[in-house]
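Trainee: no sequence for this one, just the structure:
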């Protein structure tokens, strides 16, 4: 099938591209040509006229982790739902408690999501080590694994949530609150600026760095090996150097993504909150990378925080 783009005057350019597909079929007795018109969205530009990336997340911050310099920000102090980004704090609380990572934990009815009705690849009755539960919670964002981690905490779920909020307070996260260990509760909130600090703290835990960036991992489920995949497709891209990653989504939060990455030989925190489209958070991350590596010269980085506050 051959595609030919229809021509239109620039003055009447539509918001979408019209593409006409034509196909010629030859038989012994006839030649038949069929045409199909398809309207495709126009490519979204990566940068505005000033050279700043056009990001679709409603709140974001990009910060140089070594200098502390903010390169980009928008609504960075606004507290909003963070969904499964909460699991970074869940992981820190588990590891701070120095619990036995080889202990077997079991998924029960108490771990089934009755708030949002989300599904899981961990059936009730599944038994895994605490380490594997932690890995699946971070890598595959398994809600039942995160729930089990809080149930098997000394003092149970309520003590675990208290420990999450105590940890947030100790880290100085003034816009951050937790009501569950999973992120399904819309009252789990934080600001993008707080999430830079939370990501920085989480990056000091080798297991969080490892588990959150594992591309694929298999565990025994219902008598057979089941493969789980990272919810951030970028960790499977060898062009990216990602040291820490976590995705999140509920209706109230939109698509969220936090990462600690190396761009232009600098450690960067990228926090993207409330992206509306399925691929928007990844597309925003790609725009940021392109901006840092090509649009932002090293000499300009020194003053970019004053140039690029996109509010």
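Mentor: Looks like it came in fine. The shown structure was predicted, so the numbers you read here are calculated from the model rather than taken from an experiment.
Trainee: going forward, measure contacts between C-alpha atoms and count neighbours the same way
Mentor: Will do.
Trainee: which residues touch residue 177?
Mentor: Residue 177 makes contact with 165, 168, 187-190, according to C-alpha atoms under 8 Å, 6 or more residues apart in numbering.
Trainee: which helices and strands sit right next to the longest helix along the chain?
Mentor: The helix spanning the most residues in the chain, taking DSSP state H as the definition, is helix 156-170. Contacts of helix 156-170 with other secondary structure elements, assessed using 3 or more C-alpha pairs under 8 Å, 6 or more residues apart in numbering; DSSP states H and E, are made with helix 86-96, helix 143-151.
Trainee: Take this one as well and set it beside the first:
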């Protein structure tokens, strides 16, 4: 009898120790269906549209979730012309953010920058120009000379800057992009796809919103008496339009990465190789009209909002509040959304935990399709409980589980 008692106690202790190390189950993730590099997207949109797009390639997405509303030949590489400058501006704005240069820093113009043809802000050799004016020149009048000046100032040569552009493209998942220069001058090995342009545009707007302040300015005067005007045909014409970049060369045709925001709902449109300036504009307006008339953006969780709780088996506090790391929204149809669900996926948590530690994520789903996801953070510190408390807690959980199982079994027997 003593043998069986000892065996039972030993088995119980082994079970408790093992339970301390076995991770708790995690809710399985549904597949993410937002626009990402390499994801297959149904051509010609998610439903038949009441208009034709003349551009060879076109795409319409929402900026936060990257949900796709229209897609046409979005992975074929095309010459992007001056749309290239979105990447040039991104690297420059990141350099300012990282303290590598300042807005009022002075740049000395080189002969190579002065020699640039095409659109320019008419820089002179040896001229001293502020970083702010150079970035305005790139954004507002698409200045090729300013692109070279910024590149040389940051990395010593345009070639090294271009290397950084390609590295950044790889980092953010642009799979059909290759840069040979900072401005988009024609080169057989310089190309982007509509998907990559949309992803780059969304990334830049989300991480460097200052670009919209630059790109939405209508005119710029520098080194000449007359102002030069922003070539973006959406500005001052389309409601909420504030970017992003036009492009044209004989090889590229007419291109436009456009963006507009209405009622906290921002769309990005891309058209490549349009046959005319008129077609570029009409295609873009038709795409944006379709998006704004049929969809809207709904906030489902705000930054720092408590959205759930999680169990901490070895914490002094058994439960901890979870908060959203950032605002979370989803795109919904204007006539209403019936199948929208929220789901919390929690990591295996073990004390000690610190405020701000990542604890999982919250998912917004429609019919098991992930529309958006946001990280969940620990709201407050959780210290580790001592081993005695944890052991008693495990024992209590074990016997509570046995009692619940027995009660369920008894209930099932009575119902038979």
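Mentor: Ah, there it is. Only a predicted model underlies this, so the values are computations on that prediction, with no experimental measurement involved.
Trainee: what about the strands in structure 1?
Mentor: Counting by DSSP state E, structure 1 forms strands over residues 2-5, 16-26, 31-41, 59-64, 70-74, 80-81, 104-106, 127-129, 189-190, 216-221, 224-229, 242-250, 254-263, 266-275, given from the N-terminal end onward.
Trainee: of those, which approaches residue 119 of structure 1 most closely?
Mentor: Residue 119 of structure 1 lies closest to strand 242-250 among the strands of structure 1, at 13.1 Å (C-alpha to C-alpha).
Trainee: relative orientation of that closest one and strand 254-263 in degrees?
Mentor: What separates the directions of strand 242-250 of structure 1 and strand 254-263 is an angle of 170 degrees, with axes from the mean of the first three to the mean of the last three C-alpha atoms, to 10 degrees.
Trainee: Just give the number of residues close to residue 414 of structure 2.
Mentor: Counted with other C-alpha atoms under 10 Å, the burial measure for residue 414 of structure 2 works out to 8 neighbours.
Trainee: got it, and residue 35 of structure 1?
Mentor: 13.
Trainee: shouldn't it be in contact with residue 4?
Mentor: No - here residue 35 of structure 1 lies out of contact with residue 4, judged by C-alpha atoms under 8 Å, at a distance of 10.4 Å.
Trainee: Which residues are in contact with each of the two?
Mentor: In terms of C-alpha under 8 Å, 6+ apart, residue 35 of structure 1 and residue 4 are both contacted by the residues 20-22.
Trainee: Name the nearest of these relative to residue 219 of structure 1.
Mentor: So of these, ranked by how close each gets to residue 219 of structure 1 (C-alpha to C-alpha), first place is residue 21, at 46.1 Å.
Trainee: before we move on, back to that, buried among the shared contacts of residue 35 and residue 4 of structure 1? Make that a ChimeraX selection.
Mentor: The buried subset of those, as determined by 16 or more other C-alpha atoms under 10 Å, is captured in ChimeraX by this line:
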select :21
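Trainee: Looking at the shared contacts of residue 35 and residue 4 of structure 1, spot the one nearest residue 61 of structure 1.
Mentor: Ranking those by separation from residue 61 of structure 1, with C-alpha to C-alpha as the measure, puts residue 20 on top at 41.0 Å.
Trainee: what residues are up against the spatially closest residue to the closest one that is not a sequence neighbour?
Mentor: Using C-alpha to C-alpha, 6 or more residues apart in numbering and skipping residues adjacent in sequence, the residue nearest residue 20 of structure 1 is residue 37, 4.4 Å away. Under the criterion of C-alpha under 8 Å, 6+ apart, the contact partners of residue 37 of structure 1 comprise 18-21.
Trainee: From the residues you listed, pick the one nearest residue 73 of structure 1.
Mentor: Within the contacts of residue 37 of structure 1, proximity to residue 73 of structure 1 (C-alpha to C-alpha) peaks at residue 18, which comes in at 35.6 Å.
Trainee: Just confirm residue 79 of structure 2 contacts residue 186, I think it does.
Mentor: Yes - using C-alpha under 8 Å as the test, residue 79 of structure 2 is close enough to residue 186 to be in contact (7.2 Å).
Trainee: Neighbours of residue 117 of structure 1, how many?
Mentor: By the measure other C-alpha under 10 Å, the count of residues near residue 117 of structure 1 is 9.
Trainee: Ignore what I typed, I meant residue 96 of structure 1.
Mentor: With neighbours defined by other C-alpha under 10 Å, the count for residue 96 of structure 1 comes to 12.
Trainee: show me what contacts the closest residue to residue 234 of structure 2 other than its chain neighbours?
Mentor: For residue 234 of structure 2, the nearest residue in space outside its immediate sequence neighbours is residue 241; the separation is 6.0 Å by C-alpha to C-alpha, 6+ apart. Contacts here follow C-alpha under 8 Å, 6+ apart; on that basis residue 241 of structure 2 touches 216, 234-235, 258-261.
Trainee: redo that, cut-off 6 Å
Mentor: Counting by C-alpha atoms under 6 Å, 6 or more residues apart in numbering, residue 241 of structure 2 touches 234-235, 259-260.
Trainee: List the buried residues for stretch 182-193 of structure 2?
Mentor: Along stretch 182-193 of structure 2, these residues count as buried under the neighbour rule (16+ other C-alpha under 10 Å): 182-186, 190-193.
Trainee: Oops, could you answer that again for stretch 272-282 of structure 2 instead?
Mentor: 272-274, 279-282.
Trainee: ok, so of those residues, who is nearest residue 151 of structure 2?
Mentor: Relative to residue 151 of structure 2, and with distances defined as C-alpha to C-alpha, the nearest of those is residue 272, at 25.8 Å.
Trainee: Can you tell me what that closest one aligns to in structure 1?
Mentor: Aligned by TM-score structural alignment, residue 272 of structure 2 pairs with residue 273 of structure 1.
Trainee: For its match, which non-adjacent residue is closest in space?
Mentor: For residue 273 of structure 1, the nearest residue in space outside its immediate sequence neighbours is residue 256; the separation is 4.5 Å by C-alpha to C-alpha, 6+ apart.
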